[in-house]
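Asks: pasting the sequence and the predicted coordinates here, then a few questions.
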Amino acid sequence: MGKNSRERHKAKRKAAEAAHRRRGAGKSGPDDPSSPFGEPHVPSQRRIAEQIIEQAIHAQHRQETAELARCRALLTTGPGGTTGIQVVNRALLACLLREVERAWRCGWQPAELARMARREHTAQHGRLMVDAIAAQMRGYSRATVDQRWQSQLSALDAQVWWEHDDHYVAARGEREGLDRAAMIAATIEVLHLLATLPQIESVGPMPGTTVSAEASPRADLDQRLITRVRALLAKAESTDFPEEADAFTAKAQELMARHRIDHSLLVARTGERDKPATRRVSIDNPYEAPKTLLLQVVAEANSCRAVWMKRFGFTTVVGFPADLESTELLFTSLLVQATRAMTQAKPGIDRNGRNTTRSFRQSFLTAYASRIGERLSSATEEVDREATASAGAAQLLPVLAARDDAVRAAFERQFPDLTQRATAVSNRAGWASGRAAADQASLHGRQPVAHE
């Protein structure tokens, strides 16, 4: 046997011994480069596709442009040719479904996920997110889906419209007018968004759980009262006379404040279990900060606490269910009134000839919110005084104090570390106009907006 042959045999023996030692140590498996028979393990196309997707998400997160482009190209062509394209399609949708479910377990709801996709990227990304939500919902019986979720799904029109999951990427691309490479890029961006969403407070049971009567929205705010309040607010929104708008809005707040007191006394007498809940209200650009301030003062007037989560574009409100309903109803109406008054007011030109529309409107809405807070607090305090006189301070005040304490405790548990940030006011004309509009159209200084 020649020298070269002896060296080859020696190398083979060493390789075999090394493989035997690995198997003896229990290291053989799907990722072991050597099978029990000495054959190399070849990952499946599906596993290769999943690995490339994971690498693409990590590259997106680390902003590694070259690596991200490489992964996108591999996903576009598919591992192994034509059959690999369908494998990639299936793997991408499966990843989307897993990440959607993870987001739900972290407290996110369907409408919030779709909104985040639109907010962070584009409307196309939002539609992609809705499709992923619809696909994930196929695994749940309607009986295990909370009514609030069903309402969101209906509003999103979340439904599976494509014929087969293997063809989803191509079908969505055709609808959007995007080629495969662009669809792959958008899908990776949505996956990265889902993978980086933080844990937030859950505001209801996720699909797949038993929906009990307690989990469903309670009729804390009497439907007849809701109808009356909405009618008053609709009149406030539609009238061209500021004094009428003021009267209608004040009356609506009075009705809701009286209901809060009556309901609190009823719960105290019956011993009914009642506890604070959480609701998230979307706040859209432009002028997010003063809009959030308006929601905050409305929440405080209705015995709720609110915090603005700026990155996500929503405000979390904590309070008892009836008070949350009152807060959202009144905020929605006041925002309509404020927007109408703001657009009717005419900003000027500064001494340098620059358009002051943005600073004017920012200051207008901030002043409006500040003054509305004063008016609502005054109206609520008047109702409280009358109720205390009629029901007796010894009976009513401990009940209201206990409920305030419960809301404060629930709020602080969710948001133990908050910062206060003042909303800047730089346009005196806008401030004066906004305050005047608040005095006339509906019900000082800087008001702090809570941030997480």
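Replies: Received it, and whenever you're ready, just let me know what you need. Numbering: from 1, shown residues only.
Asks: alpha carbons only for contacts and neighbour counts from here, please
Replies: Fine.
Asks: from the structure, what's the count of residues near residue 227?
Replies: Residue 227 has 11 neighbours, counted by other CA atoms under 10 Å.
Asks: surely it is in a strand?
Replies: No: using DSSP: H, G, I helix; E, B strand; the rest coil, the assignment for residue 227 is helix, not a strand.
Asks: gap between it and residue 372?
Replies: Residue 227 sits 23 Å away from residue 372, taking CA to CA, to the nearest Å as the criterion.
Asks: can you map out the helices along the stretch 151-300 of the chain?
Replies: Counting by DSSP state H, counting those that start in this stretch, the stretch 151-300 of the chain has these helices, from start to end: 168-176, 180-196, 223-238, 242-270, 288-301.
Asks: try this one next to it:
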Amino acid sequence: MTGTVDRAFRAALYADDDTALDTGASLLAADPATDAELARRGAEFVAQAWRRGWQPADVVRIVRRELDDTHVRLATALIRAQAGDDRPRGPRWTAQLAQLSEAEEADGNTPRPDRFTHATAVLELYRLLLRLPALEPLEEPREPRREHRGDARMLGRIRALLAKAEATGYPEEAEALTAKAQELMARHSVDEALLDARAPAKDTPGACRIGVEPPYEQAKAVLLDAVATANHCRAVWNEPFAFSTVVGFEGDLAAVELLYTSLLVQAQSAMATAEAAQRAGGRKRTKTFRQSFLAAYAHRVGDRLRAAAEAPVTVDLLPVLASREVAVTDRMEQMFPQTTTTRLRGVSDEAGWTEGARAADRAQVGNRPRLSPRPE
């Protein structure tokens, strides 16, 4: 069986043509005894991806982008199967595995195709996994993060506010709910900083990857960068693999994920409404309209978030916040010693820009409150 798998791999994994793929799939389909060895090799490819810096959500994202749902299901099953033999990797990794479990259960009734079709999909997936390049490692701290009292409750309140902001059909209500959520994020971040400053062993900055999917990924990356900066984090966009790496302290990383997701949902809802109004006025909307809309939305939200971040805090807080900012910058520069800037392309529709800016005004997040340290 090992020899059959080796011959199939030599035929299919190192060539891009369909004939080679068909040859490899035919060898596997004709020999049912290869199934166990094929699964074992898949687990090796997954483990190799982890050694190259990839994480479960990253692999699923790139498989979904490059292949199709069949391959996503295969990748999910491989990752879950390999997890039992893997070392513990931290809570963020565990949460990604849990999300994969939920997705696999939802797809549990999908029938398995014939052996040749299945073998073809497996080889296509393995070929992609084999060619994954190395990424910056996102190792989680060896010691588990200290859970400060109120963490879960605070983040639960923020999630609830943002969910309501996404669901409401009233712009003014969405504005008020999002503003309150950002206020809680600011308070939570400063409280975390103060508690960490007093702790015997201080937390260190971590990092996570957040998907920045096409279309209009440039504007989305700008929006994520604005949200990250406002919440004491730094973001570096990887365009080829459709994600940004966000560096910061754990509580701030969670806030960035929540707020970015919410603002993106609100932006897309507002864009659909704006397009409907444009069509009702007899004007055809295009891809350029949507690109300009999201670019303006990201730019305007960024202005408001920067204003919120620059709101004054008490003098006592400045050294604490400054030391954490230095720590985040140092970690980012260690991970990414060389970065470049890029310019937004395709922003030429005046109506799209105007409507996007208006939508950002309705989704404003308010100013940060004036905060002072907690009493001892």
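Replies: That came through fine. Because the structure is predicted, anything quoted here is derived from the model rather than measured.
Asks: on that earlier part again, and the helices of the stretch 151-300 of structure 1, which is most packed in?
Replies: Counting by mean count of other CA atoms under 10 Å, helix 288-301 has the highest mean neighbour count of the helices of the stretch 151-300 of structure 1, with a mean of 25.
Asks: what range does that one cover in structure 2?
Replies: Per the alignment by TM-score structural alignment, helix 288-301 of structure 1 matches residues 217-230 in structure 2.
Asks: how much does that stretch stray from structure 1?
Replies: Average distance, stretch 217-230 of structure 2 versus aligned residues of structure 1 after superposition (mean CA distance after the TM-score superposition for structure 1): 1.2 Å.
Asks: nearest spatial neighbour of the alignment partner in structure 2 of residue 182 of structure 1, skipping sequence neighbours?
Replies: Counting by TM-score structural alignment, residue 182 of structure 1 lines up with residue 117 in structure 2. Excluding the flanking residues, the one nearest residue 117 of structure 2 by CA to CA, 6 or more residues apart in numbering is residue 25, at 7.8 Å.
Asks: helix or strand: which one has the one you found?
Replies: Residue 25 of structure 2 belongs to helix 18-29 when assigned by DSSP states H and E.
Asks: quick check, residue 316 of structure 1 in a helix?
Replies: No: Residue 316 of structure 1 is assigned strand when assessed by three-state DSSP, not a helix.
Asks: what does residue 412 of structure 1 correspond to in structure 2?
Replies: Residue 412 of structure 1 maps onto residue 333 in structure 2, by TM-score structural alignment.
Asks: any idea how far residue 236 of structure 2 is from its match?
Replies: Taken as CA to CA, the span from residue 333 of structure 2 to residue 236 of structure 2 is 10 Å.
Asks: do residue 353 of structure 2 as well
Replies: 25 Å.
Asks: for structure 2, which residue is closest to the average position?
Replies: Residue closest to the mean C-alpha point of structure 2, counted by CA atoms, centre = their mean, is residue 210 at 1.6 Å.
Asks: residues contacting residue 145 of structure 2?
Replies: Taking CA atoms under 8 Å, 6 or more residues apart in numbering as the contact definition, residue 145 of structure 2 lies against residue 203.
Asks: is it true that residue 77 of structure 1 touches residue 86?
Replies: No: contact between residue 77 of structure 1 and residue 86 fails when scored by CA atoms under 8 Å: they sit 10.2 Å apart.
Asks: of those two, who's got more company?
Replies: residue 86 (20 against 16).
Asks: in structure 2, what residue corresponds to the more buried one?
Replies: Aligned partner of residue 86 of structure 1 by TM-score structural alignment: residue 32.
Asks: then residue 343 of structure 1?
Replies: Match for residue 343 of structure 1 (TM-score structural alignment): residue 272.
Asks: the helix holding residue 25 of structure 2 to helix 115-130, inter-axis angle?
Replies: Note on geometry: by axes from the mean of the first three to the mean of the last three CA atoms, to 10 degrees, helix 18-29 of structure 2 and helix 115-130 are set 120 degrees apart in direction.
Asks: now do the same contact list for the counterpart of residue 353 of structure 2 in structure 1.
Replies: Taking TM-score structural alignment, residue 353 of structure 2 has residue 431 as its aligned residue in structure 1. Residues in contact with residue 431 of structure 1, defined by CA under 8 Å, 6+ apart, are 360, 363, 364, 365, 366, 367, 368, 425.
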